[in-house]
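*Asks:* missing the sequence, but the structure's below:
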């Protein structure tokens, strides 16, 4: 008999799991998501979250409390009589009253190999740190921040030029598959969990705007990981002189050309295809976006914005 599920999620990342559980025949009795936020061209229209929109398209009722401090919201959650809560990038720390509000507890789909990269930005931080591997874990939630015992793991290799956006999409899909398997095992009474180790804990702090500017004085490997780890959002950036004045340009893709060696002052353009000297080694910029423009491959960017060899960007 299929389980009665409360689904809790907000961004695009969560939608694949919602759809997969629905397709697997489980009864999703309610979807919880973050409240509609101002958006649109002028920021005046209230925009429903991707999970809100997907749930409505599937005929699933939606609730969006600001938090669960109001006892009425907790009581309404418990009154649903669900077997389990499935949580994927919901965006709120859940109180114990919610974690205990279903028959079998709450299971979270988390985008890292716990205990490495607990917290808000595990996808970006894994790439920025140069990790060669990450994955999705289904974890039974407890009151800590991503500290609960792990039920299921799916690993994924991070390719050398993979961006955070590409990794996001890949993890979303394998996370959906993992959660469907985990909930199937839970339904059969065969889902076991293992406590996380005490060693290897790292926290994936939310990305701060202050860390998005590229520092070409760092080694090329670090610069490359920084660029791809912040692509496409919020986007690493630098300033390039355009028509005699510096203009902010997002760097959305790069390739590690040379990992070490002194090739020139950091930020120096070394050739006619946007290879840039770093503190050691060099990177080529393969995808760029000017303010108000669309993302362009490096060669197309150079057609509209020539950047001469020897130019120093920062």
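*Replies:* Arrived safely. Predicted model, so just to flag it, every value in this text is computed and none were measured.

*Asks:* okay, CA-based contacts and neighbour counts for the rest of this
*Replies:* Fine.

*Asks:* next, residue 19: secondary structure please.
*Replies:* helix (DSSP: H, G, I helix; E, B strand; the rest coil).

*Asks:* Three-state assignment for residue 151, please.
*Replies:* strand.

*Asks:* how about it, what does it touch?
*Replies:* 137-140, 182, 191-194 (Cα atoms under 8 Å, 6 or more residues apart in numbering).

*Asks:* now it: how far from residue 11?
*Replies:* Relative to residue 11, residue 151 is positioned 23 Å away (Cα to Cα, to the nearest Å).

*Asks:* now residue 226
*Replies:* 23 Å.

*Asks:* more crowded one of the two?
*Replies:* Neighbour count, other Cα atoms under 10 Å: between residue 226 and residue 11, residue 226 has more, with 27 against 16.

*Asks:* against that first model, consider the following:
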């Protein structure tokens, strides 16, 4: 017998899970997503969220409260009499009354290996920190931020030059599979949970907070180590995009850096003696405070994302150039 599932999500990351729940035959009485936002070059056009567009494609009703401070919104949610709510990157805090409304509470699809990386940007922070692996988890939501007990886990390695965009796409597919498994177990009465304190004791993963990405963090500090620089570039790609200045034709130009990899001392130039931010070859290998990174994908203002080799064919950057200047 299918479950009655209220789905709550907003970005493209959430869409595969919604589609998988519907495909699995569960009844979805309502979709909750954040309201349409202003978009476009001048911000004049209201754009529905990817989840709203998918809900409309599926013919499912959509609700978009600004928040749940109005008791009427909580009453309307409770009136759905759902078996469970599934929350994947919804973007709003849920009050306890709402968490308690479905018969089996609220299940959250979270993109980290809890208790490591609780919070708003777990995928980006895992890449930035140089974690070797991450994953998707299905957890029971409670009042604390990502502190609830965990039911299912799917772990995956993080590639050496994998961006947040790459990883989000993979984890979104994992989320869909894992949540359908969780609903199957919930329906069968076999869904079991493990407290995060027990997970920490078993795995040694201490709680860390994945704070929201701030654009002020995005400028690259070339005095940092190569792993830290490459980690930030890949973590902030595609948005907000890490950046530096590159002296095309002698004038510094702000450029987004969208993919990079740390390289060893054989990659070109004398890394040990080069000042941070100095190019070590004519292929955008750049010295850091320790080690070096090779820039793989970049985007000039008003342009599209291109491979470094393609960009350099039209605008070469010679060995010995300094990146990051004013």
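*Replies:* Cool, the structure landed. If you're wondering where the values come from, they're calculated on a predicted model, not measured in any experiment.

*Asks:* any idea how far the longest strand along the second structure is from the chain center?
*Replies:* What stands out as the longest strand in the second structure, according to DSSP state E, is strand 251-263. Distance of strand 251-263 of the second structure from the chain centroid (Cα atoms, centre = their mean, to the nearest Å) equals 20 Å.

*Asks:* ok, stretch 128-140 of the first structure next?
*Replies:* With Cα atoms, centre = their mean, you get 11 Å for stretch 128-140 of the first structure.

*Asks:* what strand or helix carries the alignment partner in the second structure of residue 237 of the first structure?
*Replies:* Under the alignment (TM-score structural alignment), residue 237 of the first structure pairs with residue 243 of the second structure. According to DSSP states H and E, residue 243 of the second structure maps onto strand 242-248.

*Asks:* so what does that strand touch, helix or strand wise?
*Replies:* helix 226-235, strand 251-263 (3 or more Cα pairs under 8 Å, 6 or more residues apart in numbering; DSSP states H and E).

*Asks:* repeat the analysis, applying 7 Å as the threshold.
*Replies:* Counting contacts by 3 or more Cα pairs under 7 Å, 6 or more residues apart in numbering; DSSP states H and E, strand 242-248 of the second structure is packed against strand 251-263.

*Asks:* tell me which residue is most central in the first structure.
*Replies:* Nearest to the geometric centre of the first structure sits residue 123, at 4.8 Å (Cα atoms, centre = their mean).

*Asks:* and it, what does it touch?
*Replies:* Residues in contact with residue 123 of the first structure, defined by Cα atoms under 7 Å, 6 or more residues apart in numbering, are 111, 164, 168.

*Asks:* and the helix or strand the last one falls within, how far out from the chain's middle?
*Replies:* Secondary-structure assignment from DSSP H and E places residue 168 of the first structure in helix 164-187. What separates the centre of helix 164-187 of the first structure from the centre of its chain is 13 Å, taken as Cα atoms, centre = their mean.

*Asks:* and the next helix or strand past it?
*Replies:* Next in sequence after helix 164-187 of the first structure, counting helices and strands by DSSP H and E, comes strand 203-204.

*Asks:* out of the contacts of residue 123 of the first structure, who's nearest residue 145 of the first structure?
*Replies:* residue 111 (13.4 Å; Cα to Cα).

*Asks:* doesn't residue 139 make contact with the closest one?
*Replies:* No. The criterion here is Cα atoms under 7 Å, and residue 111 of the first structure misses it with residue 139 at 10.7 Å.

*Asks:* and for those two, which residues touch both?
*Replies:* With contacts taken as Cα under 7 Å, 6+ apart, residue 111 of the first structure and residue 139 have no neighbour in common.

*Asks:* what's the spacing between the residue of the second structure positioned farthest from its centre and residue 288 of the second structure?
*Replies:* Relative to the centre of the second structure, the most outlying C-alpha is that of residue 273, 36.5 Å out, by Cα atoms, centre = their mean. Using Cα to Cα, residue 273 of the second structure is found at 11 Å from residue 288 of the second structure.

*Asks:* what about the strand holding residue 243 of the second structure, how far off from the first structure?
*Replies:* With mean Cα distance after the TM-score superposition for the first structure, strand 242-248 of the second structure departs from the first structure by a mean of 1.0 Å once superposed.

*Asks:* returning to what we had before: SS state for the residue nearest to the centre of the first structure?
*Replies:* helix.

*Asks:* just residue 114 of the second structure next, same as before
*Replies:* Residue 114 of the second structure ends up coil, using three-state DSSP.

*Asks:* what is the neighbour count of it?
*Replies:* Neighbours of residue 114 of the second structure (other Cα under 10 Å): 29.

*Asks:* which one in the first structure is aligned with it?
*Replies:* Checking TM-score structural alignment: residue 114 of the second structure goes with residue 114.

*Asks:* in the second structure, what stretch matches the helix holding residue 168 of the first structure?
*Replies:* Against the second structure, helix 164-187 of the first structure falls on residues 164-187 (TM-score structural alignment).

*Asks:* post-alignment, the matching stretch versus the first structure, mean distance?
*Replies:* With mean Cα distance after the TM-score superposition for the first structure, stretch 164-187 of the second structure averages 0.4 Å from its match.

*Asks:* for that stretch, which outside residues touch it?
*Replies:* 3, 13-14, 16-17, 20-21, 109, 111, 123-124, 135-136, 138, 191, 234-238.

*Asks:* just the buried ones from those, in ChimeraX syntax?
*Replies:* Here is the ChimeraX command that selects the buried residues among the contacts of stretch 164-187 of the second structure (16 or more other Cα atoms under 10 Å):
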select :3,13,14,16,17,20,21,109,111,123,124,135,136,138,234,235,236,237,238
